[in-house]
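Q: Dropping the sequence and predicted coords here.
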Amino acid sequence: MSLIRQVWILIMGTIVLASAGSVLMSVWTARGSLETQLSMKNNDNAQTLALSLSQQRGDAALLELAIASQFDTGHYQSIRLVGADGRVLVERTAQVAVRDVPAWFVDQVPVHPRAGVAQVSNGWNQIGTLELRSQSAFAHADLWWSSVRMTLWALGVGVLAALIGHLAVRRLRGQLDAVVDQAEALTQRRFVSMAEPATPELRRVAQAMNMMVGRVNQFFQEQSRQVDQLRRQASCDALTGLAHRGHFMAVLESELGREDGAGETQIVLVRLLALADVNRRLGHLRTDELLRSIAAVLAEAVPGQPAPLVAGRLNGSDFAVLHPRALPARELTEALMQRLRTVVEGLDDVAVVMSATGCHRDRPVAELLATADRALAVAEAAGPFRCHLDGIDEAPVQGGEDAWRRALLDTLMAARIQVQPYPVRDARGVLLHQECPLRLQLVEGGPLEPASRWLPMALRTGLGSDVDMAAVALVLTAIGADHQPRGVNLSPQSLADPHFLPRLRARVAAAGEAARLLWLEVDEMALQRHPESLDELCRLLRPLGVRVGLEHAGDRLAAIGRLLEAGLDYVKLASTWTAGLAGDETRRLWLRSSVGMLHGVGLQVFVEGVRDPADLPALWAAGVDGVTGPAIR
């Protein structure tokens, strides 16, 4: 039985007992008062009548006449004159029915006043003893109606007390629910603080739990700072803060191999000409400042263009930026070149050149970089502040957004969709679940296209949430058929759709037990862009048994506060952070620290896209729970 119910039973029991007790006490007190008054009246009337009878000098006829006259003019139950020898000389009795009073009340609350007794004499001779009883029916009627009034008053007071108790219990319930919610959040690996309630006992509990949450947050904030510092050491150029060559290459390879990558991208190379001469003329400090300024320009988003996927420094004078194809390459490079001109303005003989090269999924990285280097050499040969484009189609998508919308809608309506399973296994080779990226057949009879081909257009046309719903429905059907756990990727933009989460919950709830084998994962960027929606996703689906996690993680693990509050189940680290792990001690240290931090809040840690089997021992040694990618397939 819940505490609130026990409190309610205690309050209602107290009110009922107090009300019933007060009514009963009042009734019995009133009855006693009435009996006393009737007894005194009986005695007074008996004395008065006995005095009158003593004046009749013992005449039996006159005695009987006087008693009859007194009986007829008053409200008496009985008048009896008993002689000195014990013989009844005169007796008059009457039974008056008690009206408007329930019989049970008369039986349960009887009124028995004492009879009035007086001596009747003739001079010095005793004639007999007079016994007189007044009618008690009227006393019962008064007692009944006074009892009814007292019961109504007690009921009114009881209702008022119950209302006050309800308000008090509701206030207590709110405080208690807040404590219970915080405790439940801890069981769900959500470390949230609460306002301290006014009730002293609950306040002490809340203070203790808040203190524990604060210590956990403080511990993981410190650990996250260490992890972030290790991340920078493992991935960033010390001078500019951009990705160093190794990390940039890992990101580039990951983007080209991802099913749900950015699709059509472009790599922009920037070279600061004659760096050695610039360093000699400007000096070491001013040259470093120049390099940092160039890096800042490349890392920022161009107006009208999404932020770059990654910006890196390949060597002393060469920089690279990987951009999604949201703007035509010529417009992008002209904007970047204009900003770079501003940076080097006023510095004699300081110039940059630039090239832009189109990237396509599954294109070999070495071949792509060779093409980009040739394009940069062409730009350098053309002179300062020149740019060369290579392998980029400047024409917009054929048919525009309306054509893409029609193609996507036709594909979904015709159910020309399919998932491509990729196993996630632990160190013993046990299947944990299968990743199931969605592929669409945009043209009837055509190839099944990966997400990198259609996802940008789905997001641009606002159909991303419809595609995600189709993927979830397809996977739930497959789970119901073979009872194998499967995972589905959700777009962060779908979380921003106000209708998506209710639709998703209804569909998952309708799947029954299959929902317990469903894994849903969202890109790590959702932690910053849609944190409330991510919390709502966890709150709605975790009671159904669905596991919710982050994918492509690693860059934003320093946002540990959001991880502690979201109530996630697992994190999948991007292959960017684990490629070449076997030969990189800094990355291994970062991975061990990250896995320890995530395990500390009860999250499972997986690694996606592992290509080199030589990296597997280092992954298992770091405590990773499972991996996916060519290395285990």
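A: Yes, it's here.
Q: from here on, contacts and neighbour counts on C-alpha atoms
A: OK.
Q: any idea which helix or strand carries the residue nearest to the spatial centre of the chain?
A: Closest to where the C-alpha atoms of the chain average out (Cα atoms, centre = their mean) is Arg539, at 4.4 Å. Under the criterion DSSP states H and E, the helix or strand holding Arg539 is helix 531-541.
Q: try it against this one:
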Amino acid sequence: MAGMLAKSICQQRGAITLQSSLLLFTGALLVFILAAAFVTSFGHFRDYVADQLGDHARDGATATGLSLSNAIDGSDKVASSSLIDAVFDSGRYLSIEYVDLSGEVVAGRRTALQGTASPAWFIRLVTLPVPMAEAEVVRGWTRLGKVQVVSHPGRAYDDLWRITVGLLVSVLVIGGAGLLALFLMLRRLLRPLKDVEAQARALGQRDFRKRVQVRSTRELNQVTEAMNQMADDLGQLFDGQGKLIQHLRKVNNEDLVTGLVSRSAFDQRLKAELESEERAAPGVLIMIQLGYFADYTRAYGRSEGDQLLKQIAGGLKNFVIQHPGAFVGRRTGAEFAVFMPGASAVDVRVWAEELIAGLDSIYADLAAPMDTLVHAGLAVTADGLGARDLLAASDEALRAAQQRDESGCWLAENSLETHHNMETWRMIISQAITDSKLSLWLQPMVQGEAQTRVHYQVFSRIDTVEGVLKAGVFVPMAERLGLIMDIDRLLLQRVLERLAAHPQERLAISLGNASVADPAFRNDVVASLREAGALVGRLWVGIAEQTIHHHRKEVGLLVRELVRLGVPVLVDRFGVGGVPFSYLKNLPFQALRIDNSFIHKLDSHDENRFWLQSVVAIARSRGVKVFATGVETATEYSVLCSLGIDGAMGYHLGRPFAAGQSSTGEA
């Protein structure tokens, strides 16, 4: 709902605002009224001045006619001329002429229109009528002629000019003050609408915290109250939906006592790690068992036993946090399992011994004075070794460790050291970074039955003297060695070059945990993307859910910068991070990418299918896309299509290929 509202606002961005409409209409009406008043007043003043001008001419004609008739002899041209000169010089006239009965001018004076303060253009514009007034000249009962008088309109033009200027100034002052008052009033009355717009945009970005506090008219107050109520309702709805997803994930994938991954979920994820070709990599499985746990629960009760398991689970969680990519689960009773992808047996053995020592210390402190033992069995992955075989090998190693009467770990006999140690890995990865021996491999993300391509997921591989190594092999080691930032910088550089060279492509990358947490790397990424310009809109940036869990503040800083640059951001490996779904409410992610452990055999896993269906429904309501990875069979993809997934990838839909090759190439 909020997304639709924000979309509607964006569509209307080019239209005139309500404030502008009201201001334009009311202002135009005010200007029209003032203009009409000005024109009417001007017309009245012009008519009045014209009438005065006519009266002045008639008065002059009457006075001159009487003077010529009574005061002097009108037949005397010299006396008549003197009288007319006296009258002409004392008044404002254009002409005074004494005409006899035959039409001959006996005496008269004329002058041109001059000496006015009015502009010439104004005189031409208004053009006052210049009426001629006449009066008879008689001697006794005899008509001698007539006097013709035309008043000088100069002063009339000046009076009319002053009146016009005064009217115009008054109209401008009144109109300007009225428009200013109208603008201020509308801005004050409509101020809540700007806050409502900002609130709608915040809702579109899943931020339900913004409220409209400005008060205005009763109608607008009702609108703002309704918007605030909607924000509250949407926030509560989202929280409820997030809690539902979290609850479903816990029910289906978490152990109720310890909060660790359940046995079925651990096995599912382990299968996905071992059986996915792109993620298949060296790794070590650690099986851990607490000795004498049954005696402990009999002595202290089940409640204390559960508390002990929670303490042990806390120690295991801290261990996993220190080793990116590793994950832990509870098998049954006091048995736990840890898988460490991309690690060698020699390194894991050292880490496992430290872990066992720490767990034994926790166990001994809680169980004193009882005897305690903690054993671990280690098994190394190998080609052709499935999840069931690896579990059996680690279980066998655990039984061997339990033959000793002290805490410790045992490496399975068939787990010979075939992988490099940490220092060798450091040399291999550092050399590849120095020589820029990193290549891009692309795997299509498709949608629908027609398998329309959405974008390409980018995998990195490095060239070494031993051959090409997949990301699943070297990335976990690069994370542990603190080299992942340099790998990601090189990856981003190659991806931006690819986008510039292929303007029709859309690509997606995933950033390492340590990269996102590093301030220098975040600054470099933002600078590179800002310099790249508009093409970054075709780049999806993925951040693992576990990274969000452990580096919430750093992730927030990076995501907001990326969104400002127009870079779409997605949550990678969604579902395995153990993070409350509510983080989507505060961070503007555009998509989720479901971890492949939830997709593996989805057609026969009812719990995961129901969970995924809930995720898709809630994400859709928030305008967030949902992608899936690890699709290996047609039935898995069919289920995803029925759920309305926005995109999926996997070996069934397209294998990775080198960036310089055709999409039909294989890894």
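A: Now that the structure is in, tell me what you want to look at. This structure is a prediction, so every number in the text was calculated from the model and none was measured.
Q: what comes up buried for the helix holding Arg539 of structure 1?
A: Taking 16 or more other Cα atoms under 10 Å as the basis for neighbour counts, the residues of helix 531-541 of structure 1 that come out buried are 531-535, 537-538, 540-541.
Q: what do you get for stretch 426-435 of structure 2?
A: Using 16+ other Cα under 10 Å as the burial criterion, the residues of stretch 426-435 of structure 2 that qualify are 426, 428-430, 432-433.
Q: any residues touching it, and which ones?
A: By Cα atoms under 8 Å, 6 or more residues apart in numbering, the list of residues contacting stretch 426-435 of structure 2 from outside reads 438, 462-464, 474, 478, 481, 483, 486-487, 490.
Q: starting at the chain centroid, how far to that stretch?
A: In this view, stretch 426-435 of structure 2 has its centroid 38 Å away from the chain centroid, taken as Cα atoms, centre = their mean, to the nearest Å.
Q: which one in structure 2 is aligned with Leu314 of structure 1?
A: Matched across to structure 2, Leu314 of structure 1 falls on Arg331, judged by TM-score structural alignment.
Q: and that match, what is it in contact with?
A: Applying Cα under 8 Å, 6+ apart, we find Arg331 of structure 2 in contact with 262-263, 337.
Q: top of those residues by neighbour count?
A: The member of the contacts of Arg331 of structure 2 surrounded by the most neighbours (other Cα atoms under 10 Å) is Ala337, with 26 neighbours in all.
Q: thinking that one is in contact with Gly329, fair?
A: Yes. Taking contacts as Cα atoms under 8 Å, Ala337 of structure 2 lies within contact range of Gly329: 5.4 Å.
Q: Which positions in the helix or strand hosting Glu219 of structure 2 come out as buried?
A: Element membership of Glu219 of structure 2 [criterion: DSSP H and E] is helix 218-253. Judged by neighbour count using 16+ other Cα under 10 Å, the buried positions of helix 218-253 of structure 2 are 220-221, 223-225, 227-228, 230-232, 234-235, 238-239, 241-242, 244-246, 248-250, 252-253.
Q: helices and strands around it, which ones?
A: For helix 218-253 of structure 2, the packing partners by 3 or more Cα pairs under 8 Å, 6 or more residues apart in numbering; DSSP states H and E come out as helix 191-204, helix 263-275, helix 606-621.
Q: so it versus helix 263-275, what angle?
A: 80 degrees (axes from the mean of the first three to the mean of the last three Cα atoms, to 10 degrees).
Q: Over to His323 of structure 1. Which of the three states is it?
A: In three-state terms, and counting by DSSP: H, G, I helix; E, B strand; the rest coil, His323 of structure 1 is strand.
Q: Distance-wise, check it relative to Ala301 of structure 1.
A: 9 Å (Cα to Cα, to the nearest Å).
Q: Assign the nearest residue to Lys317 of structure 2 once chain neighbours are set aside to helix, strand or coil.
A: Excluding the flanking residues, the one nearest Lys317 of structure 2 by Cα to Cα, 6 or more residues apart in numbering is Val328, at 7.3 Å. Under three-state DSSP, Val328 of structure 2 falls in the strand class.
Q: Please report how far Val328 of structure 2 lies from Tyr93 of structure 2.
A: According to Cα to Cα, Val328 of structure 2 stands 114 Å off from Tyr93 of structure 2.
Q: Which neighbours do His323 and Ala301 of structure 1 have in common?
A: With contacts taken as Cα under 8 Å, 6+ apart, the residues that reach both His323 of structure 1 and Ala301 are 307-308.
Q: When those two are compared, which one has more neighbours?
A: In this comparison of His323 of structure 1 against Ala301, neighbours counted by other Cα under 10 Å, the higher total goes to His323 at 26 against 15.
Q: State the three-state secondary structure for the nearest residue to the more buried one once chain neighbours are set aside.
A: Nearest residue to His323 of structure 1 in three dimensions, chain neighbours excluded: Pro308, at 4.7 Å (Cα to Cα, 6+ apart). Of the three states, Pro308 of structure 1 takes coil according to three-state DSSP.
Q: Residues touching the helix or strand where Phe336 of structure 2 lies, excluding its own?
A: Phe336 of structure 2 is part of strand 335-341, with elements assigned from DSSP H and E. With contact meaning Cα under 8 Å, 6+ apart, strand 335-341 of structure 2 is reached by 270, 281-290, 323, 325-331, 348, 472-473, 476.
Q: Ok, stretch 133-153 of structure 2 next?
A: Contacts for stretch 133-153 of structure 2 (Cα under 8 Å, 6+ apart): 53-54, 56-58, 60-62, 64-66, 68-70, 73-75, 92-101, 113, 128, 130-132.
Q: do the same with stretch 19-33 of structure 2
A: The contact list for stretch 19-33 of structure 2 (Cα under 8 Å, 6+ apart) reads 175, 178-179, 182-183, 186-187, 190.
Q: in it, what's buried?
A: Residues of stretch 19-33 of structure 2 classed as buried under the neighbour-count rule (16+ other Cα under 10 Å) are 19, 23, 26-27, 30-31.
Q: what do you get for stretch 295-308 of structure 2?
A: Buried positions in stretch 295-308 of structure 2, judged by neighbour count with 16+ other Cα under 10 Å: 296-297, 304-306, 308.
Q: Pull up the aligned stretch in structure 1 for that stretch.
A: Matched against structure 1 by TM-score structural alignment, stretch 295-308 of structure 2 falls on residues 277-290.
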